[in-house]
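> just need the structure, nothing else, for what follows:
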Amino acid sequence: MRQAVLAFALAVSLAGPAFAADRVTGKAFATRSEVFAPHGMVATSQPLATQIGVDVLKKGGSAIDAAIAANAALGLMEPTGSGIGGDLFAIVWDARTQKLYGYNGSGRSPKSLTLEWFAKHGYSDIPPTGPLPVSVPGCVDAWFALHDKFGRLPMKDLLAPTVRYARDGFPVSELIAYYWQRSVPRLSKYPGFAEQFTRDGAGPAKGQRWTNPNLADTLETLGKGGRDAFYKGRIAKVIGDYMKANDGFLSAEDLAAHRGEWVEPVSTNYRGYDVWELPPNGQGVAALAMLNILEGYDFGKIGFGSVEHVHLFTEAKKLAFADRAQYFADPAFASLPLEGLLSKDYAAQRRKLIGETAAKSVDAGHPPLDDGDTIYLTTADKDGNMVSLIQSNYRGMGSGMAPTGLGFILQDRGEMFVLKPGHPNSFAPGKRPFHTIIPSFVTKDGKPWLSFGVMGGAMQPQGHVQIVMNLIDFGMNLQEAGDAPRIQHDGSTEPTGQATAMRDGGEVNLETGFSWETVRGLMQKGHKVTYADGPYGGYQAIAWDEKNRVWIGASEGRKDGQAAGY
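Next up, the predicted model:
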């Protein structure tokens, strides 16, 4: 332990600011300036996907059209975090109705698989790869539902750029190549993976041109046949036959029964700004609960990166995540005290549990009962529509199960279920698992201000809170807010919610850029402080500048991405 602390201290003392320190404007840790454009904006984690989205906007497409086109491209170009074998969530600001809409595009567990089956076969947890964690992919259904409501251009036109890149090839970018190569040894044992996602047994190198003709065929099928071509046609049969041949449970009948759901976004007000998330089965409410707790402190007098800042943030996270583990699940199967969790009075109760030293043990609270790896992208169009969209296979490239000839990998989101009878997130047939991927949105006085997201498992609600605080409490601009060094607390309540309390205090992972004085002060408060190799997420954002009537875009330096507009 002492060696780890000394190594961390050396890293912090040598590193200085997180990024280039020779900028003549703004914060030293910013990687680039914000991007400004008068008509439209797209921000994704891959520059070619961003350009596809901008092209769609220039052709008269809506923000939803651009988001679908960019998401399709990311499924090809960044299969380490996305693809049509995964799920999708979105928040849409519709300029015509001046209203936010939410879509929960998460799929359900196979109806032929039961909790009793896992118990009979000796499983205490659902494995992260292979056939057992596979649930229905909800992405394609979400595309068509969003397009039916807000789209303008034909779906085949939105998918066409990705089809061309899939046939002609695209150069793989640096970070994506890194994660792709790391996935190959884990997943090549599963049928169809090596054949479709390696060349000579290896993942692509940085800059290597990559093709995926199978995915091109699949996307062309969707462009011609629509949503049902995926859920009720040949594709569904191929998936069902493939899973049955490889000891899986997901069937063509499970796919045919799937429908996503329009949901009402939920919010809390943080210092005059309404921060919006989607309700469970996702974890967005944890971000709102953290903000409610932190609102009780005056961060105008607490500096960014200070001991007090990191300590209060970490302790608020522990409290919110204890409730996350206890209560968050598919609301069709579990009663969720949503209003209670978002109550300011409940936040005040939880805030009283934060002391001067690190809490080692945190239990879930008792909110009042109600009466009732990943990509993120955001788009905005000339009419004022905005989209906050997040999509994932879970665990990078997902389950490793790559159905024959289709060019994509099925997600492993079912790993998030627990195998504990009676738990709200316990496995059941036809149930949606607890979800980590969450889009976010911020309004001010009922008007759209910010569409943003932070990728990365349990980092996501923590990242959302840090972005909001960086912008509102610490006065950073849109790019600086994403580039600022991040905090991630890891504790025993991650990742599946099997534990409802934290017993060891967890660890505070501090990204390069925090001072040694902060590290030392946190350790004196009893925190276990360490550093890690890249768990700090990835961020994209678009904001509306009402005064100047322009879009502002940001894409952080931790990913390969780009914000661009016209």
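> CA only for contacts and neighbour counts going forward, please
Noted.
> hmm, who's touching stretch 165-174?
Stretch 165-174 has contacts (CA atoms under 8 Å, 6 or more residues apart in numbering) with 46, 76-77, 204-213, 215-216, 560.
> most neighbours among those residues, which one is it?
Each of the contacts of stretch 165-174 was scored for neighbours by other CA atoms under 10 Å, and residue 77 scores highest at 30 neighbours.
> in space, what's closest to it - neighbours in sequence excluded?
residue 172 (6.8 Å; CA to CA, 6 or more residues apart in numbering).
> ok, that neighbour to residue 203 distance?
Residue 172 is 10 Å from residue 203, where distance means CA to CA, to the nearest Å.
> what is the neighbour count of the spatially closest residue to residue 521 that is not a sequence neighbour?
Closest residue to residue 521 apart from its sequence neighbours, by CA to CA, 6+ apart: residue 307 at 5.8 Å. A count of nearby residues for residue 307, using other CA under 10 Å, gives 22.
> contacting residues for residue 307?
Contacts were defined as CA under 8 Å, 6+ apart; by that measure residue 307 touches 517, 518, 519, 521, 522.
> same check on residue 50?
42, 43, 44, 70, 561, 562, 563, 564.
> and if we set it to 10 Å?
For residue 50, the contacting residues are 41-44, 56, 66-67, 69-71, 73-74, 377-379, 561-565, by CA atoms under 10 Å, 6 or more residues apart in numbering.
> now intersect the contacts of stretch 165-174 with the helices, please.
Among the contacts of stretch 165-174, DSSP state H puts 76, 77, 213, 215, 216 in helices.
> and those, which is closest to residue 461?
For the ones in helices among the contacts of stretch 165-174, the minimum distance to residue 461 (CA to CA) is 25.7 Å, reached by residue 77.
> now do the closest one against residue 442, distance only.
Here the criterion is CA to CA. By it, residue 77 lies 29 Å from residue 442.
> next one: residue 268
From residue 268 over to residue 442 the distance is 10 Å, taken as CA to CA.
> intersection of neighbour lists for those two?
Shared between the contact lists of residue 268 and residue 442 (criterion: CA under 10 Å, 6+ apart) are residues 274, 275, 276, 277.
> I have a second one here; can you model it like the first so I can compare?
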Amino acid sequence: MSKATIGASVMVASPHALASAAGARILERGGNAFDAAVAVSACLAVVYPHMTGVGGDSFWLMYHAGDRAVRAYNGSGRSGYGATLDAFAGEAAIPERGVRSVVTVPGMVDSWDAVVREYGRMRLGDVLEPAIAYADKGFPVSPDQHKDTRLRREMLASERLAARIFLPSGAVPAAGARLLQRELAHTLRRIAAGGREAFYKGDIAGRIASFLKGRGGLLGADDFADHSGNWVAPVTGAYRGLELVQLPPNSQGFAGIMAAHIVENCDFGAIGHGSFEYYHTLIEALKLAFRDRNAMLTDPDFAAVPVSDLLDKSYCRRLFSQIRMDRALSLTPERLGSDTAYAAVVDREGNAVSFIQSLYFEFGSGVVAGDTGVLLHNRGSFFSLDPVHVNRLEPRKRTFHTLMPAMVLREGKPYLIYGTQGGEGQPQTQTALLTRIVDYGMDPQTAINEPRWVWGRTWGDASEGLRLESRIDAAVADRLRQAGHQVQAAGSYDGVVGHAQAILIDGQGYRIGAADPRSDGSAIGW
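You can find the predicted model right below:
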């Protein structure tokens, strides 16, 4: 298993070694954490195309040491002007794949520009150089990309342009094979030269919109031109004297704080880590948080989300009292995409960035927009077509979003920067890492390596399955089954439970980085 990396001044952790190296290269060249984070983000958009891409969304949580404050950037896109319920009349749901699943503008490029412009030292073009090089000259297909390409071969083969890139010669590329994305390299060069305007108001947007219109899509050039992300105030909570920080709605971040507020009522000192009591308590607390999240989370510009009430500690204490140790709560889970990429960066000045990005499902919509090389996401497919649902489709609206980068502050400064890939699994893994590090004293690599679980329909299952890694004790799995959990077996280190990364800053100021052995990542520090 991979070991924690300790650095005295800087640290980068991401789910792909090439992306981590790109961030380290920018730091060596004099860039700060914000420059390096954008370099990692852009590199992931090239070398991890099944998880993320230029055609997707991103969320950013950033601590600026000079300001001694955390700010957040919502880089998610809104639905188009033509995205109405009538556009899907007679259909039970928005299609999950294909052109008609693309109903929201990709928000990630805007976020790159915003982060570098606000806090970076380098030009956007400079930090995009590693990504451009990998797109143009090629990179080795990672084991995780090979696995997902094999699983989604039929879907990719059905789209000629996607197949040409991701199934070269009509076959699934082997792990280690060189993959080229030269059209994407050309698009990235134009973004490097012209910034966000080149993507949203220039020829790129026009070509994407024209392509979609020709295939019956709903996004037009005006939707791209009118897009902008937002600087937003984070949502905060507290756990054992530490400050928890997350993105506000339309992110599900508050659900992670809510779960922490619920389990804070548990005396983990009285129960062993890895015991039935440990797993059952966390799983049930998360179900209770999900119940409220599912009923209320949407774009706050369209409906109020009562975050303060949900995070109230007395309310969370009452929820904790509803947990029964002999019976699992039955809850119908949402169907959420799982394919995402999380990364973290800390620099020598103490700036810290926690960020996450996604195409929603693996390879997103499966649609590459013409000759741009941009693989488009399908995040908007999660909108509801029920006219009374809080997350119903409406024009210029952001959907319920699973992306939730996290940060923990100690005495006002970053202590733990962490997050994970995996839709419904994100608050689950974050809660596991928080309790393992804070309550059980684990270092971040041990906390990530320890067996994990994931509950829900992340993989499109019809049931509310609880997947347990096989390293979880069989007797514990049996007790969970007896309590009513629908236990399903997962591999010993199974990517289905997510790819987590973390950086911890200890009392001496050392940065301790960890990358998930379930991913293709690495932590680099010095």
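> what span of structure 2 lines up against whichever helix in structure 1 runs longest?
In structure 1, with assignment by DSSP H, the single longest helix is helix 307-327. Under TM-score structural alignment, the match for helix 307-327 of structure 1 in structure 2 covers residues 276-296.
> ok, the counterpart of residue 128 of structure 2 in structure 1 - how many residues close by?
The pairwise alignment with structure 1 assigns residue 128 of structure 2 to residue 159, based on TM-score structural alignment. Residues lying near residue 159 of structure 1 (other CA under 10 Å) number 23.
> and residue 271 of structure 2, by the same measure?
With neighbours defined by other CA under 10 Å, the count for residue 271 of structure 2 comes to 12.
> likewise residue 163 of structure 2?
Burial of residue 163 of structure 2, expressed as a neighbour count using other CA under 10 Å, amounts to 22.
> return the distance of it relative to residue 118 of structure 2.
From residue 163 of structure 2 over to residue 118 of structure 2 the distance is 38 Å, taken as CA to CA.
> and if you look at residue 142 of structure 2?
33 Å.
> more crowded one of those two?
Regarding residue 142 of structure 2 and residue 118, a neighbour count based on other CA under 10 Å identifies residue 142 as having more, with 21 against 9.
> trace the more buried one over to structure 1, please.
The pairwise alignment with structure 1 assigns residue 142 of structure 2 to residue 173, based on TM-score structural alignment.
> try residue 221 of structure 2
Residue correspondence, TM-score structural alignment: residue 221 of structure 2 in this structure matches residue 252 in structure 1.
> can you check residue 314 of structure 2 too?
The pairwise alignment with structure 1 assigns residue 314 of structure 2 to residue 345, based on TM-score structural alignment.
> tell me which element its match is part of?
With the criterion set as DSSP states H and E, the secondary-structure element containing residue 345 of structure 1 is helix 344-351.
> tell me what whichever helix or strand comes after that helix is packed against?
Per DSSP H and E, helix 344-351 of structure 1 leads on to strand 362-363 as the next helix or strand towards the C-terminus. Judged by 3 or more CA pairs under 10 Å, 6 or more residues apart in numbering; DSSP states H and E, the packing partners of strand 362-363 of structure 1 are helix 307-327, strand 501-502.
> check the fit of strand 362-363 of structure 1 onto structure 2 and give the mean distance.
In the superposition with structure 2, the aligned residues lie an average of 7.3 Å away from strand 362-363 of structure 1, counting by mean CA distance after the TM-score superposition for structure 1.
> run the chain-centre distance for that strand.
Its chain's C-alpha centre and that of strand 362-363 of structure 1 lie 25 Å apart, by CA atoms, centre = their mean, to the nearest Å.
> next secondary structure after that strand?
strand 374-380.
> specify, as a residue range, where that following strand falls in structure 2.
With TM-score structural alignment as the criterion, strand 374-380 of structure 1 aligns to 340-346.
> which part of structure 1 lines up with stretch 428-444 of structure 2?
With TM-score structural alignment applied, stretch 428-444 of structure 2 matches the range 462-478 in structure 1.
> quick one: distance of that stretch to the chain centre.
What separates the centre of stretch 462-478 of structure 1 from the centre of its chain is 17 Å, taken as CA atoms, centre = their mean.
> give me the element the equivalent of residue 163 of structure 2 over in structure 1 is part of.
Under the alignment (TM-score structural alignment), residue 163 of structure 2 pairs with residue 194 of structure 1. With the criterion set as DSSP H and E, the secondary-structure element containing residue 194 of structure 1 is helix 193-197.
> that helix vs structure 2, average offset?
On superposition with structure 2, the average gap between helix 193-197 of structure 1 and its aligned counterparts reaches 2.2 Å (mean CA distance after the TM-score superposition for structure 1).
> elements contacting that helix?
Using 3+ CA pairs under 10 Å, 6+ apart as the contact criterion, the neighbours of helix 193-197 of structure 1 among helices and strands are helix 174-187, helix 213-225.
> give me the range in structure 2 that the last one lines up against.
I take that to be helix 213-225 of structure 1. Using TM-score structural alignment, the match for helix 213-225 of structure 1 in structure 2 runs over residues 182-194.
> in that stretch, what counts as buried?
Within stretch 182-194 of structure 2, the residues that count as buried by 16 or more other CA atoms under 10 Å are 182, 183, 184, 185, 186, 187, 188, 189, 190, 191, 192.
> burial of the closest residue to residue 222 of structure 1 other than its chain neighbours, as a residue count?
Once its chain neighbours are removed from consideration, residue 222 of structure 1 has its nearest residue in residue 229; the separation is 5.9 Å (CA to CA, 6+ apart). Neighbourhood size, residue 229 of structure 1 [other CA under 10 Å]: 18.
> which SS state does residue 229 of structure 1 fall under?
Remark: residue 229 of structure 1 carries the secondary structure label helix [criterion: DSSP: H, G, I helix; E, B strand; the rest coil].
> isn't it up against residue 144?
No: the pair residue 229 of structure 1 / residue 144 is not scored as a contact, 11.4 Å apart, by CA atoms under 10 Å.
> where do the contact lists of these two overlap?
residue 222.
> what about the closest residue to residue 223 of structure 1 other than its chain neighbours, distance to residue 515 of structure 1?
Leaving out its chain neighbours, the residue that sits closest to residue 223 of structure 1 by CA to CA, 6+ apart is residue 156, at 4.0 Å. Remark: distance between residue 156 of structure 1 and residue 515 of structure 1 (CA to CA) = 51 Å.
> related to what we said a few turns ago, tell me the contacts of the residue nearest to residue 222 of structure 1?
Remark: with contacts taken as CA under 10 Å, 6+ apart, residue 229 of structure 1 is in contact with 140, 218, 219, 221, 222, 223, 235, 236.
> what about 7 Å?
221, 222, 235 (CA atoms under 7 Å, 6 or more residues apart in numbering).
> I am finished for the moment; much appreciated.
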